[in-house]
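Peer 1: missing the sequence, but the structure's below:
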């Protein structure tokens, strides 16, 4: 009997000691979901943030062509061929701007403590997104009554996006600080293009009273810088590290640039004659140069950033 009493007493003591522990375990377990929800809310995304980083871009190509009376005639002349570059037309080329850029972003999340996120941001960018296409080459000229000769010319067309500013609306979803998002906006892009062409090694010859009379081309160059309106769309992902975050963006920017025609730049300028003195004080060439590509410049960028939420 005594032995049974001792066993029951020990069992009761064990149960009594276990109840507080079980109660504590139940309370702690039930509080975990609430704690997680509070923690997510405490580190919510509402408010300002800044970010900065680097990107790489590839843009649509710009096709450029030049026509003059010497190296790149616009009409077929007997025995006269346009200069060739590596076996193809050296009077037409293209440039596809691309390369590195740096950017800074200032933004404000107007909602996003949990669930859907919306906000606005401003992005500024400095870039060296450039491309170049070569012009020129050589051509053999054979005209009856005139000793055959070789025409030569050289040059390049360059295009570059050097920076821009844009304002975006941003929409995403907060997954405990991980934020997949899309964004769209409008802005301006700084676009530069230039052309240099040296046709002094090319001649146009005719027979005058049975004697050859030859005129050479000259040098022409053009520079233009434009601020273009642009539209942008993109998507990305933010990865949280406390108040800091990493960010990966893919972005496309479309800027409109009217085709360029340099006829007014090239026409009525002085040329240099081979069989006499110069007809003017400045060497140039007569003809036209223009862009024959689509007017839209589409730049596609991949960007990596680091940021901080205040």
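Peer 2: Yep, it's here. Quantities reported herein were computed from a predicted structural model and do not represent experimental measurements. Numbering: from 1, shown residues only.

Peer 1: going forward, measure contacts between C-alpha atoms and count neighbours the same way
Peer 2: Will do.

Peer 1: Buried ones in the host helix or strand of residue 227, by neighbour count?
Peer 2: Assessed by DSSP states H and E, residue 227 sits inside strand 219-241. Going by neighbour count (16 or more other C-alpha atoms under 10 Å), the buried part of strand 219-241 is 219-221, 227-240.

Peer 1: And for stretch 10-24?
Peer 2: For stretch 10-24, it's none, nothing buried (16+ other C-alpha under 10 Å).

Peer 1: put this beside the first:
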């Protein structure tokens, strides 16, 4: 740790930050993949759980709760069904983690150059987080869309392989097909990452207690920051998932009755009109269950991977 009260996020070379971010994303994704699949299935489900009449003429499963959904997927599709879409998701998380932490570090250092015009620390953290999230989302969005479409597949496969999905989307939907719902993603991720990093940087010093083992203060700060930020922007995450499965394959996923949505605001309006405000929060519980360990694992792994890389570099130099 450097002197003068500098933050750990300012330390490490660009290469070390990229590697640490990529490692953090890779490990985090594998750990939370089953919860991610469950979340996507619940987000795409439009019929009411409290109204059995709405289940009639539904050609597909009716999911009720996190554990029940997980059991249903394992029964109907095997345990590997909980890792559907994991290949594009792993690629996305590695690229996302590396891009996110690189952009965050670069933005933080640029803001630090303002000297006497520097912004308050919470504002700097918010801006750095927002820029990092926006950059990472734009770079990795096609992989995010592929992850959603594979996770939405039931026992009947829509795409035979990752390569086949890319070819089919390019052929039938063109380049815009890879960016369906991107506006919702950017509108979601900018405030989410801004709120996340602001909260994380504020909580992390207070949670760095000697009594906590193995640096779990980083993980605890990541959990709290993630839960607060995720709840605030969840409706946009749900809309993004609904928009990502639009197109010629919309009626072939595990939920055959996904309506046709067009645009973020129109989608929100339709969901409220047909499903009520609660419809915007389908899958929130499992999303929070997923977001908390994901952020904890990500931040813990990042901080410790960066520390190991810096120590290795010092050992090499000596």
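Peer 2: The structure has been received and is ready for your questions. Quick caveat: nothing in here was measured; it's all calculated off a predicted structure.

Peer 1: How close are the two chains, by TM-score?
Peer 2: The TM-score (TM-score structural alignment, normalised by the length of the first structure) is 0.29; 148 aligned residues with a C-alpha RMSD of 6.1 Å.

Peer 1: thinking again about what came up before, in terms of secondary structure, what does the next helix or strand after the strand holding residue 227 of the first structure contact?
Peer 2: Sequence-wise, the next helix or strand downstream of strand 219-241 of the first structure (DSSP H and E) is strand 244-256. Judged by 3 or more C-alpha pairs under 8 Å, 6 or more residues apart in numbering; DSSP states H and E, strand 244-256 of the first structure is in contact with strand 219-241, strand 296-309.

Peer 1: tilt between the last one and strand 244-256?
Peer 2: Orientation note: strand 296-309 of the first structure sits at an angle of 160 degrees relative to strand 244-256 (axes from the mean of the first three to the mean of the last three C-alpha atoms, to 10 degrees).

Peer 1: between the strand holding residue 227 of the first structure and strand 244-256, how many degrees?
Peer 2: Using the same axes, to 10 degrees: strand 219-241 of the first structure against strand 244-256 is 150 degrees.

Peer 1: now strand 219-241 of the first structure: how far from the chain's centre is it?
Peer 2: Remark: strand 219-241 of the first structure is offset 5 Å from the chain centroid, using C-alpha atoms, centre = their mean, to the nearest Å.

Peer 1: Just give the nearest non-adjacent residue to residue 107 of the second structure, would you?
Peer 2: residue 128 (5.3 Å; C-alpha to C-alpha, 6 or more residues apart in numbering).

Peer 1: Remind me which helix or strand that neighbour belongs to.
Peer 2: Counting by DSSP H and E, the element that carries residue 128 of the second structure is helix 121-151.

Peer 1: just to revisit the earlier point, any idea how far the residue nearest to residue 107 of the second structure lies from residue 112 of the second structure?
Peer 2: Distance from residue 128 of the second structure to residue 112 of the second structure, counting by C-alpha to C-alpha, to the nearest Å: 11 Å.

Peer 1: Looking at these two, which has the bigger crowd around it?
Peer 2: Here residue 128 of the second structure and residue 112 are compared on neighbour count by other C-alpha atoms under 10 Å; more neighbours surround residue 128, at 27 against 16.

Peer 1: Please report the distance of the nearest residue to residue 190 of the second structure once chain neighbours are set aside from residue 104 of the second structure.
Peer 2: Ranked by C-alpha to C-alpha, 6+ apart and with sequence neighbours excluded, the top spatial neighbour of residue 190 of the second structure is residue 130, at 4.3 Å. Distance, residue 130 of the second structure to residue 104 of the second structure, using C-alpha to C-alpha: 8 Å.

Peer 1: Repeat that for residue 28 of the second structure.
Peer 2: For residue 28 of the second structure, the distance to residue 104 of the second structure (C-alpha to C-alpha) stands at 19 Å.

Peer 1: For the helix or strand just after the helix holding residue 128 of the second structure, name the packing helices and strands.
Peer 2: With elements assigned by DSSP H and E, the helix or strand that comes after helix 121-151 of the second structure is helix 162-172. Using 3+ C-alpha pairs under 8 Å, 6+ apart as the contact definition, helix 162-172 of the second structure packs against no other helix or strand.

Peer 1: now helix 162-172 of the second structure against helix 121-151, angle please.
Peer 2: 90 degrees.

Peer 1: So which bits of helix 162-172 of the second structure are buried?
Peer 2: 165-166, 169.

Peer 1: can you redo those as a markdown table with distance to residue 89 of the second structure?
Peer 2: A markdown table is the format used below for those (distance: C-alpha to C-alpha, whole Å):
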| residue | distance to residue 89 of the second structure |
| --- | --- |
| 165 | 14 |
| 166 | 14 |
| 169 | 17 |
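
Peer 1: what's the closest of those to residue 198 of the second structure?
Peer 2: The closest of those to residue 198 of the second structure turns out to be residue 166 (C-alpha to C-alpha; 36.5 Å).

Peer 1: any idea how far residue 142 of the first structure is from residue 211 of the first structure?
Peer 2: Relative to residue 211 of the first structure, and taking C-alpha to C-alpha, residue 142 of the first structure is found at 15 Å.

Peer 1: Between these two, which has more neighbouring residues?
Peer 2: Per other C-alpha under 10 Å, whichever of residue 142 of the first structure and residue 211 has more neighbours is residue 142, with 15 against 11.

Peer 1: burial measure for residue 110 of the second structure, as a count.
Peer 2: Residue 110 of the second structure: 11 neighbours (other C-alpha under 10 Å).
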